[in-house]
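**Student:** Pasting the sequence and the predicted coordinates here, then a few questions.
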Amino acid sequence: MMADAKPILMLVEDDEGLAKQLKWALADAWDVQVANDRAAALAAARRCDPQVVVLDLGLPPDPNGATEGLAVLKDLLSFKPWLKIIVSSGNAERVHALEAVRNGAYDIYPKPVDIDTLRLIVERAMQLAELEAENRRLAAARETGPMTDVIAESPKMLDVLRMVERVAPSDVNVLLTGESGTGKEVLARALHRCSGRAKGAFVAINCAAIPENLLESELFGHEKGAFTGAVKTTPGKIEQADGGTLFLDEIGDMPHPLQVKLLRFLQERVIERVGGRSQIAVNVRVVAATNADLQALIRDGRFREDLYYRLDEVGVHIPPLRDRPGDATLLARFFLGRYAREMKRPVRGFTADAVTAIAGYEWPGNVRELENRVKRALVLADGPMIAATDLRLEAADFPTLRMAREEAEMEAVSKALCVADNNVSAAAKLLGVSRPTLYDLMRSLRLRE
């Protein structure tokens, strides 16, 4: 669509006189296309790509029912799931209109038609369609950039991303810490893509997933005949990452003897394969990750302190999902869009109760748990929208702004009174308000000195 072209509105209406009336009334704001049956509607939708459709459910061959209209709704959403479809509804057809909404219709407009009401509904649908299209364009742009799959809007995660962008151009080793499932490997890949090593390999190895007797060979490689079964010389993960980035996941589980060998490599940047004698120079950046408390492991003698300081030239802590307000909902929509496309499922979004449940849940398994629940819900959901029950979550009561403000005020006033030893004048100064204002606030919060 050209930049100066009108947005496209499609009317699916078998009453020729009403269709002409509606087109005449709405053509000042939109490019109105008209279809009078199912075949014409599907052909027009593919040809002109409308943003909004106004659909009469009573179409031939079932003008007095809704079977044909509901079939048009289903067909349109099957190849364009983000389409905003507004269905007509008289009192007698309200049950059919509600069924259409359950099946993915955006809104209902009442019969007999009131042009001003319909215009308002269409305007709102057009604005939402434009906003969603812009979000999809931004998501597509992000998927081709260095921060692919890094989905965040919370202040804490935006700070993490800024840190990654600052650190990436240098060659310092980076230690990523955080709970399991917070996205440490995703951040490591983003760091690699933002660095000057982006054209080199990104090689990952999980130090906890490989038995101790095999981990040395996996990391450093081995020469032919070094041990039973070594039928050929094989480079290790460190060599494979030459010129790129080596990601050592779960570094806290690395056996102590291998920690010594890894430390030597980090100091000298040369390795010896298992069973080999020659030294091999390797140019690699190391990014390590752990959900363990390495300082506690150092105190227990299970992790070398000198290795810790080699790995932690720059440390980046990734907060858990419960401490990242807004990110759970954003990530859920991202996963829904990705897996709906992959599975070819005509699921359009989340119901209101699902959104509040996602925002209110603690997510002990972090992003990994969220991704799993959305993927499973897509497989099991019956309708075009995923509900809280599909996610196996209970609908949560979302706090109002008043509740959030009162909670914050209660915490601030209580802390100030505690610091001021219940001296109201001193507490008022700490809070930057007058003494009478603080007394009023204490009364509203039912606080006593």
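**Tutor:** That came in fine, so what should we check first?
**Student:** can we go C-alpha only for contacts and neighbour counts from here?
**Tutor:** Will do.
**Student:** and the residue positioned nearest the centre of the chain, what element?
**Tutor:** With distances taken as Cα atoms, centre = their mean, residue 331 lies nearest the centre of the chain, 1.6 Å away. Taking DSSP states H and E as the definition, residue 331 sits inside helix 327-343.
**Student:** Show me what counts as buried in that helix.
**Tutor:** Buried positions in helix 327-343, judged by neighbour count with 16 or more other Cα atoms under 10 Å: 327-337, 339-340.
**Student:** Then stretch 362-373?
**Tutor:** Buried-residue list, stretch 362-373, by 16+ other Cα under 10 Å: 363-367, 370-371, 373.
**Student:** From the chain's centroid, how far away is stretch 400-415?
**Tutor:** Distance of stretch 400-415 from its chain centroid, counting by Cα atoms, centre = their mean, to the nearest Å, is 29 Å.
**Student:** what do you get for stretch 208-215?
**Tutor:** Per Cα atoms, centre = their mean, the centroid offset for stretch 208-215 relative to its chain is 33 Å.
**Student:** buried sites along that stretch?
**Tutor:** Applying 16+ other Cα under 10 Å to stretch 208-215 flags 208, 212, 215 as buried.
**Student:** ok, second structure coming up, stack it against the first:
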Amino acid sequence: MAKKINKNSKRVLVVDDEHDLAELLELTLIKMGLDVDCAYGVQDACARLDRAAYDLCLTDMRMPDGEGLEIIRHIQAKGMDVPVAVITAYGSTDNAVAALKAGAFDYLAKPVALDQLRLLVKSALALDDMLVLDVSDRPLLGESAAMQHTLELISKLAKSQAPVYVTGESGSGKERAARLIHGSSSRAKQPFVAVNCGAIPENLMESEFFGHKKGAFTGANEDRDGFFHAANGGTLFLDEVADLPLAMQVKLLRVIQERKVRKLGATAEDALDVRIISATHQSLSQCVEAGRFRQDLYYRLNVIELRMPALREMGSDVLVIARHVLARVAKLNGQKLPDFAADALTALQRYDFPGNVRELENVLERALALADGCAITAADLQLSLSDHEDEEGLDLGEKFPLQDYLDRVEKQAILEALEKTRFNRTQAAKILGLTFRSLRYRLDRLGIQ
């Protein structure tokens, strides 16, 4: 008998060669008010995906005629907007990680827990309501290739449930990136809980992360939820995760694997749905090599890596960000928005900002307080260019060695032409009397983005 399709409901494709499990999943999803089709192998699934539109695909990882990864690749190759969740054998961590890296939305381990299945499906189908990245509202600014690549990756990560590991120097915007991933995802209406792992005393860590029951220890006068409970349904951001002591790393690993938390003093565990985003300015891989960070936890956290570019890698974006920050600071202080003098723009471009955007914000707050005219000058910025040994930190008047001096002069002329043309490279090349190809070569050689 033909299956009746409700045009207003979501449609799910279940792929599993075990007919009993496929039927169990089908019945569970139908009770949730969903339309369900079943496929019993990779080829069958790909054919169904080509014939009909689906809102979600649940697929087993290993089947007689192929792997679930092939279905993920098929969906991506055809440009289908279908989130995929894979079902892996119990303890198959490598399979789960491989699926997430390939683009899977999430994963379930066999035997499938129906409560986790329902949570996963609800989260996946909420992707239709995902917030769109708005250029005017986004907390990460910039038009450089480095920042555009970062924003594109953030947009993709927002559609996934995979753990994300954010790397980058201090002040480069790691927490902002994490908030943007959360705010652009299906979890946007749920909590975003940020935790600085290096700021919690070791003897309080377990209670802070997992919560406790009344009487669990001296001073526990009432039940208390931990960070995981507070972030339930949303995102938990673990900043400076490399600072976690080894004993806490073991407990965190178990929570991530089991997706359950036991409060201190409790006898039962609570099932929780939390996405983990972690960050550190250190190299986690080096911490693993040094024995300060568990390798198994590293692989659990570093499913997808997002590297935040340093400000010095973003070329002329420093001026875009500087103007945005200055406008915000002036508004907060109730001051008239000043402009930047030409020497201030030059100083901002030449300085390497070891503290990145956080340092830029501090510099501009100070400059706004010091400025006594309608424009902020280089003197107001108080950037100690002489303290830096790289070529951008040297005075243009220092003519030795000659090639370094010529490079600085050339770079300054190119930056001024780009500023004058609002960073239109074609127009800048005309002003400089260069071909576009020649300008592009010089931009690459001088490190201007």
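**Tutor:** Received, thanks. Worth saying up front: this structure is predicted, and the values here are computed from it rather than measured.
**Student:** TM between them?
**Tutor:** Once the chains are overlaid, their TM-score stands at 0.56 when taken by TM-score structural alignment, normalised by the length of the first structure; 263 aligned residues with a Cα RMSD of 2.0 Å.
**Student:** Now, the buried residues of stretch 362-373 of the first structure that are in helices?
**Tutor:** Among those, the residues falling in helices (DSSP state H) are 366-367, 370-371, 373.
**Student:** Residue 203 of the first structure - that's part of a strand, no?
**Tutor:** Yes - under DSSP: H, G, I helix; E, B strand; the rest coil, residue 203 of the first structure falls within a strand.
**Student:** what's the matching residue for it over in the second structure?
**Tutor:** Residue 203 of the first structure maps onto residue 193 in the second structure, with residues paired by TM-score structural alignment.
**Student:** same question, residue 431 of the first structure
**Tutor:** So, by TM-score structural alignment, residue 431 of the first structure is left unmatched.
**Student:** and residue 431 of the first structure, what does it touch?
**Tutor:** 412-413, 416 (Cα atoms under 8 Å, 6 or more residues apart in numbering).
**Student:** How about the aligned partner of residue 234 of the second structure in the first structure, nearest residue that isn't a chain neighbour?
**Tutor:** In the first structure, the residue paired with residue 234 of the second structure is residue 244, using TM-score structural alignment. Among residues not flanking residue 244 of the first structure along the chain, residue 200 sits closest, at 4.2 Å (Cα to Cα, 6 or more residues apart in numbering).
**Student:** And the strands in the first structure?
**Tutor:** For the first structure, the strands defined by DSSP state E cover 8-12, 31-35, 52-55, 84-89, 107-110, 174-177, 202-206, 245-249, 270-271, 280-281, 285-290, 314-317, 349-350, 385-386.
**Student:** could those strands be laid out in TSV, adding mean neighbour count?
**Tutor:** As requested, the strands of the first structure are exported to TSV (neighbours: other Cα atoms under 10 Å):
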stretch	mean neighbour count
strand 8-12	24
strand 31-35	19
strand 52-55	26
strand 84-89	24
strand 107-110	19
strand 174-177	24
strand 202-206	19
strand 245-249	26
strand 270-271	20
strand 280-281	12
strand 285-290	24
strand 314-317	17
strand 349-350	20
strand 385-386	22
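**Student:** which one of these lies closest to residue 219 of the first structure?
**Tutor:** In terms of Cα to Cα, the element of the strands of the first structure nearest to residue 219 of the first structure is strand 202-206, at 8.1 Å.
**Student:** Report all helices and strands that the closest one contacts.
**Tutor:** helix 237-240, strand 245-249 (3 or more Cα pairs under 8 Å, 6 or more residues apart in numbering; DSSP states H and E).
**Student:** In the second structure, what residue corresponds to residue 291 of the first structure?
**Tutor:** In the second structure, residue 291 of the first structure lines up with residue 281, judged by TM-score structural alignment.
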